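>>> this one's sequence-less:
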């Protein structure tokens, strides 16, 4: 998945967690507790099961990553999509 500057996912969670491996650029992944990780090409970040988070490019850089996840035994991919990340939340993540 490729994110242009300023692009990001909505808040979401994964029933079995998610692994993100950055292949290009710089991006952010943030959770509801305010923890922000700045990801760079070559970095791998894991989000635990049920953790609400978002990820995307920074305000000035593109970012590409592989998003790896397993679905629950019941089927599907186990992703729960939530509300959009507000501009205020996105800007706050850059200050971290």
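Looks like it arrived, so ask away. This structure is a prediction, so every number in the text was calculated from the model and none was measured.
>>> From now on I want contacts and neighbour counts done on CA atoms only, so please keep to that.
OK.
>>> And the helices in this structure, which stretches?
Ranges of helices in the chain, per DSSP state H, are 87-95.
>>> Excluding residues flanking it in the chain, which one is nearest the residue nearest the centre of it?
Residue closest to the mean C-alpha point of the chain, counted by C-alpha atoms, centre = their mean, is residue 55 at 2.4 Å. Residue nearest to residue 55 in three dimensions, not counting chain neighbours: residue 29, with 4.2 Å by C-alpha to C-alpha, 6 or more residues apart in numbering.
>>> could you measure the residue nearest to the centre of the chain against residue 75, distance?
As defined by C-alpha to C-alpha, to the nearest Å, residue 55 lies at a distance of 24 Å from residue 75.
>>> Also residue 49?
In terms of C-alpha to C-alpha, residue 49 sits 16 Å off from residue 75.
>>> do residue 92 as well
On the measure of C-alpha to C-alpha, residue 92 and residue 75 end up 36 Å apart.
>>> and those two? which has more neighbours close in?
residue 92 (12 against 8; other C-alpha atoms under 10 Å).
>>> what's the distance between the more buried one and residue 35?
11 Å.
>>> what sits against the closest residue to residue 6 other than its chain neighbours?
Of all residues not flanking residue 6 in the chain, residue 59 sits nearest, at 4.5 Å (C-alpha to C-alpha, 6+ apart). Remark: with contacts taken as C-alpha atoms under 8 Å, 6 or more residues apart in numbering, residue 59 is in contact with 5-7.
>>> okay, now the one to match up with it:
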């Protein structure tokens, strides 16, 4: 058994996020585990860029209301206690709804070779984000 210390919270990089987003690392696996877990906190209106994960990603909402969108225009409205499974290589984005904070645990695995499993893409345009907020989800 091992007790891990609390790690510092960092502001996420502007080149991969819109708005103010903060991440607290929880766990980074080391052989044989390749799991990474982080608590990610989004201020109202904040969101990720489009991105994908080679081995998929699991999001577990811990607070608030958020959105997860995929390229075909589908958007899920997510709430505290719910879990979203993003399949490998599916381009998606996620973040807070326009009027509330949202926090989630982001869980993913590194590639078998240990390299970064995330491919970051372009920002979600404001118009597309605003439309996602209007959908009756």
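Everything's here; your move. Keep in mind that what you see is a predicted model, and the values were worked out from it rather than measured.
>>> In structure 2, what sits opposite the residue nearest to the centre of structure 1 in the alignment?
In structure 2, the residue matched to residue 55 of structure 1 (TM-score structural alignment) is residue 94.
>>> What ranges does structure 2 have for its strands?
Counting by DSSP state E, structure 2 has strands at residues 10-11, 17-18, 21-28, 35-42, 47-48, 51-53, 57-70, 75-79, 83-86, 92-96, 102-109, 118-120.
>>> hmm, who's touching the last one?
With C-alpha under 8 Å, 6+ apart as the test, strand 118-120 of structure 2 has contacts from 16, 49-54.
>>> ok, of those residues, which one's closest to residue 36 of structure 2?
Nearest to residue 36 of structure 2 out of the contacts of strand 118-120 of structure 2 is residue 53 (C-alpha to C-alpha; 12.1 Å).
>>> before we move on, back to that, pretty sure the match of residue 55 of structure 1 contacts residue 66?
Yes. The pair residue 94 of structure 2 / residue 66 is scored as a contact, 7.2 Å apart, by C-alpha atoms under 8 Å.
>>> ok, and the most crowded of the contacts of residue 59 of structure 1?
Most neighbours among the contacts of residue 59 of structure 1, by other C-alpha under 10 Å: residue 7, with 18 neighbours.
>>> which residue lines up with it in structure 2?
Aligned against structure 2 by TM-score structural alignment, residue 7 of structure 1 finds its counterpart in residue 46.
>>> same check, this time on residue 94 of structure 1
Aligning on TM-score structural alignment places residue 94 of structure 1 opposite residue 133 in structure 2.
>>> could you redo the strands of structure 2 as CSV and give each row distance to residue 126 of structure 2?
Converted to CSV, the strands of structure 2 look like this (distance: least, C-alpha to C-alpha, whole Å):
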stretch, distance to residue 126 of structure 2
strand 10-11, 21
strand 17-18, 9
strand 21-28, 16
strand 35-42, 16
strand 47-48, 10
strand 51-53, 16
strand 57-70, 13
strand 75-79, 15
strand 83-86, 22
strand 92-96, 13
strand 102-109, 18
strand 118-120, 18
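>>> coming back round to it: residue contacts, the residue nearest to the centre of structure 1?
Per C-alpha under 8 Å, 6+ apart, neighbours of residue 55 of structure 1: 8-9, 27-30.
>>> Take the residues you listed and lay them out in JSON lines including distance to residue 67 of structure 1 and neighbour count.
Listed next are the contacts of residue 55 of structure 1 as JSON lines, based on distance: C-alpha to C-alpha, whole Å; neighbours: other C-alpha atoms under 10 Å:
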{"residue": "8", "distance to residue 67 of structure 1": "14", "neighbour count": "22"}
{"residue": "9", "distance to residue 67 of structure 1": "12", "neighbour count": "17"}
{"residue": "27", "distance to residue 67 of structure 1": "13", "neighbour count": "28"}
{"residue": "28", "distance to residue 67 of structure 1": "14", "neighbour count": "20"}
{"residue": "29", "distance to residue 67 of structure 1": "12", "neighbour count": "22"}
{"residue": "30", "distance to residue 67 of structure 1": "15", "neighbour count": "21"}
